[in-house]
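> Let's see this in three dimensions:
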Amino acid sequence: MTPDGAALLPRARHLVEQADHLVRTVRDADPTTVTLATPSESDPAVLARLLRLLDDAQLAVNLTCSDDGEPRADNSWTVTRCEPTSARWTVRLGAAPAPGGSDRPVRLSALRPRRGSPARPVLVLHHDLEPPQGERLHAAADAAGLSPALIRAKPPHIAFTEALAGRAQLLCTAAEARRHGLSWAPLADPPVRRGYRLAERDPLPAALADGPLRTPALQLLGAAVSAESDSPAPDTAESPGAEFPASESPGAGSPDRVTRRSKEQT
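Alright, predicted model coming up:
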């Protein structure tokens, strides 16, 4: 380094530090990093489309799992399982492989062991046996004459392996069955659904709070957890700051928005 370079070095370092500070200040004033938390059964292909959409909009996204059920502490979208009657998205459960290979609705009673044939267990993914979902499922099985001993909760990789090997029936969604090459038929007595809710934690980037990116992003987010849903498409035209009508709760079709102020109050 020349004597002139040595003389300028402290000032040059100071200018670089000031430039970095300026960039951080702008980022803090207009947050563009979003934590996107979804349950483990979300469709990877659809989530990849959502990530590409957000990448094209130059939004930084931290993708994580929401199986602990708690909204994140930063600006985020968190999708968690919930009671279907208060869900933003629902998806129907069915039998895989489909009895007889037909995709027509099937009754739970059709999964009972045939006389003289070995009994095959009816496997259920762990989260579908958690209350209150598990209580409804057990009640439907009791009404269908299915022995409680036949209904067993298994981790996904074991449940799908047993179903693919023909050793068990599995209750899952159509998208999950298709992903693993299984035929599927919806349950019909009565339909059993899995529900999902959306929690939004402010501050969100303007493009996701009320901009044109919000509608397609929410559609993809819903499709990731309910690709075969028979529920209506989410209402993405709502105003993020609007009050919920008396007949509507944050979980019943509208996102549960959590502002920084409400976080501090709690």
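> Only C-alpha atoms from now on, for both contacts and neighbour counts.
Noted.
> who touches stretch 162-182?
With contacts defined as C-alpha atoms under 8 Å, 6 or more residues apart in numbering, stretch 162-182 is touched by 41, 43, 91-98, 111, 120-125, 159-160, 183-186, 226-228.
> Just the buried ones from these, in ChimeraX syntax?
Those of the contacts of stretch 162-182 that count as buried under 16 or more other C-alpha atoms under 10 Å are selected in ChimeraX with:
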select :41,43,91,92,93,94,95,96,97,98,111,120,121,122,123,124,125,159,160,183,184,185,186,226,227,228
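> how about this one, so we can line them up?
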Amino acid sequence: MTGRMDLLAHLEAYVATVDEASFSRAADRLGIAQPLLSRRIKTLEAHFGGLLFDRSRRQVATTELGMLLLPYAQDVLDRAERLGQAARSARQAQVRAVGVPAHCAPAALAGVIRAGTEHGITLGVRELPPQERVTGLADGSLTCALVRVAPEQGAFRVPLGLASAPPSDARVPEGAEPQGRRRRALHLEDLRPRRSRATGGERAAALPLLILTEDEVPYAYDRLVRAAARSGLPEGLIRSAGPAATALAETLAGRSMLLCAEPFARQHGATWAPLADASLHRGYDVQGTRRQRGAQDVPDWLVASLAGAAGATSAVPDPRRTGAPGEDAAARLAARG
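Model (predicted):
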């Protein structure tokens, strides 16, 4: 015998033969061919230096050595079974790290953790920048993650818009209306400076447009810069937001606008208007770590929960998918589960 796992297989053959008093029935019980079972018994007898069964009779009989060793063999198998159960319990209790965008609402992240608990899985939610989520999947430190993709290619989309100071501030961009009212979609050309009577007809300075780390992925940033240029916005208007707290302070004071999702703006008391250009929205896929062939996809209930936490409100139109193009992504994914 070459190892402990071989020993377990040989002991299983031995105990099953004692219980069944038949080589054929023992082989059927273990789901193996009878010649293989017989070879395991002979190998075990050679290892212990004596016969375990008397084969001279018509019915298989256990020898004295076989009866003497039987309780020890059963004990080894029982301990191996308990060891396996402990390993399964440990795997089920293991915290599975999930990578999500920074600045998700705490209540939404709590919903993700609660969904895991309901399915018997302990989830550890980690708020990370886009590239760190991709790296975490590659090195195995994350079990699954929300991965940024182009909005037209993602499983679901998160509309982006501009957060600004409350509407009492004269510099609120047109279309950014108070919460609860119908909001007109905002075009980037709406942000172009306009002539003001108070300044003798001179154009007022445009407010800086701040972007969070989540939207600094190269393709998204490039799209935004190109769209701003086509809209006639001043060069250099788009800037990195830096720390979120500083960006929010600047935005609520009316000194800038912040590109973000609606839940983030609402959470911090800012006015928000959606961008009309859907190509500037966030696209996401939920991807899992696949270290071996045959690994299962991320379960639908987790995909739906993460979609809600990210603020997904509309599915990407795709003729291969079911459901209307404007259908709520979280509800659609939940229905799949």
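> TM-score for this pair?
A TM-score of 0.69 describes the superposed chains when it is computed by TM-score structural alignment, normalised by the length of the first structure; 218 aligned residues with a C-alpha RMSD of 3.4 Å.
> re the thing from before, so which of the contacts of stretch 162-182 of the first structure sit within helices?
159-160, 226 (DSSP state H).
> Now tabulate these in CSV and tack on distance to Leu198 of the first structure.
Output for those, formatted as CSV (distance: C-alpha to C-alpha, whole Å):
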residue, distance to Leu198 of the first structure
Ala159, 27
Phe160, 27
Ser226, 13
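> Between those residues, which sits nearest Leu53 of the first structure?
Ser226 (18.8 Å; C-alpha to C-alpha).
> aligned partner of that closest one in the second structure?
By TM-score structural alignment, Ser226 of the first structure lines up with Gly311 in the second structure.
> Trp272 of the second structure touches Leu162, doesn't it?
Yes: counting by C-alpha atoms under 8 Å, Trp272 of the second structure does reach Leu162; the two are 5.5 Å apart.
> Report the set of residues contacting both of the two.
Contacts common to Trp272 of the second structure and Leu162, judged by C-alpha under 8 Å, 6+ apart, are Ala176.
> one step back: quick one: residues contacting the match of Ser226 of the first structure.
158, 261-263.
> With Ala227 of the second structure instead?
Leu188.
> helix or strand for it, which one?
Per DSSP states H and E, Ala227 of the second structure falls inside helix 218-230.
> following that helix, which helix or strand shows up next?
That would be, after helix 218-230 of the second structure and using DSSP H and E, strand 238-240.
> what range in the first structure does that following strand sit on?
Using TM-score structural alignment, strand 238-240 of the second structure pairs with 151-153 in the first structure.
> How about residues contacting the matching stretch?
The contact list for stretch 151-153 of the first structure (C-alpha under 8 Å, 6+ apart) reads 121-126, 129.
> Which one of those is nearest to Ala48 of the first structure?
The nearest member of those to Ala48 of the first structure, counting by C-alpha to C-alpha, is Leu125 at 23.7 Å.
> From Leu128 of the second structure, how far off is the alignment partner in the second structure of that closest one?
Aligning on TM-score structural alignment places Leu125 of the first structure opposite Leu212 in the second structure. Distance, Leu212 of the second structure to Leu128 of the second structure, using C-alpha to C-alpha, to the nearest Å: 12 Å.
> Equivalent analysis for Gly161 of the second structure, please.
Applying C-alpha to C-alpha, the value for Gly161 of the second structure to Leu128 of the second structure is 21 Å.
> One more: Ala80 of the second structure?
Relative to Leu128 of the second structure, and taking C-alpha to C-alpha, Ala80 of the second structure is found at 41 Å.
> what about those two, which has more around it?
Using other C-alpha atoms under 10 Å as the criterion, Ala80 of the second structure and Leu128 rank with Leu128 on top: 20 against 14.
> Now for that one: which residues touch it?
Contacts of Leu128 of the second structure by C-alpha under 8 Å, 6+ apart are 99-102.
> among these, who's most crowded?
Gly99 (28 neighbours).
> so what's the residue nearest to Asp277 of the second structure when sequence neighbours are not counted up against?
In space, and not counting its chain neighbours, Asp277 of the second structure is closest to His187: 7.1 Å by C-alpha to C-alpha, 6 or more residues apart in numbering. Neighbouring residues of His187 of the second structure by C-alpha under 8 Å, 6+ apart: 275-277.
> Show the residue spans covered by the helices in the first structure.
Under DSSP H, the first structure gives helices at 3-29, 44-56, 133-143, 156-164, 174-179, 206-209, 214-226, 260-265.
> Buried deepest among those, which one?
helix 214-226 (a mean of 20; mean count of other C-alpha atoms under 10 Å).
> now it, how far from the chain's geometric center?
Centroid separation for helix 214-226 of the first structure versus its chain: 10 Å, with C-alpha atoms, centre = their mean, to the nearest Å.
> try stretch 91-104 of the first structure
How far stretch 91-104 of the first structure lies from its chain's middle: 22 Å, per C-alpha atoms, centre = their mean.
> do stretch 105-113 of the first structure as well
Worked out by C-alpha atoms, centre = their mean, stretch 105-113 of the first structure lies 28 Å from the chain centre.
> Can you check which part of the second structure it sits on?
Stretch 105-113 of the first structure lines up with residues 185-193 of the second structure when matched by TM-score structural alignment.
> For the second structure, which segments count as strands?
Counting by DSSP state E, the segments of the second structure that form strands are 53-54, 61-62, 95-100, 122-127, 144-149, 156-158, 160-164, 209-211, 238-240, 257-261, 271-274, 282-288.
> Let me know the closest of the ones in helices among the contacts of stretch 162-182 of the first structure to Asp74 of the first structure.
Nearest to Asp74 of the first structure among those is Ser226, at 25.2 Å by C-alpha to C-alpha.
> ok so, going back, name the residues of the match of stretch 105-113 of the first structure that are buried.
By 16+ other C-alpha under 10 Å, the buried positions in stretch 185-193 of the second structure come out as 186-188, 191-193.
> which residues are in contact with stretch 44-52 of the first structure?
61, 217, 220-221, 223-224.
> of all the residues you listed, which two lie farthest apart?
Greatest spatial distance among these (C-alpha to C-alpha): Val61 and Ala223, at 18.2 Å.
> Look at the aligned residue in the first structure for Val147 of the second structure and say how many residues are nearby.
The equivalent of Val147 of the second structure in the first structure is Thr80 (alignment by TM-score structural alignment). Here the number of neighbours of Thr80 of the first structure (other C-alpha under 10 Å) works out to 23.
> if I pick Thr80 of the first structure, what's in contact with it?
By C-alpha under 8 Å, 6+ apart, the contact list for Thr80 of the first structure reads 38-39, 66-67, 69, 196-198.
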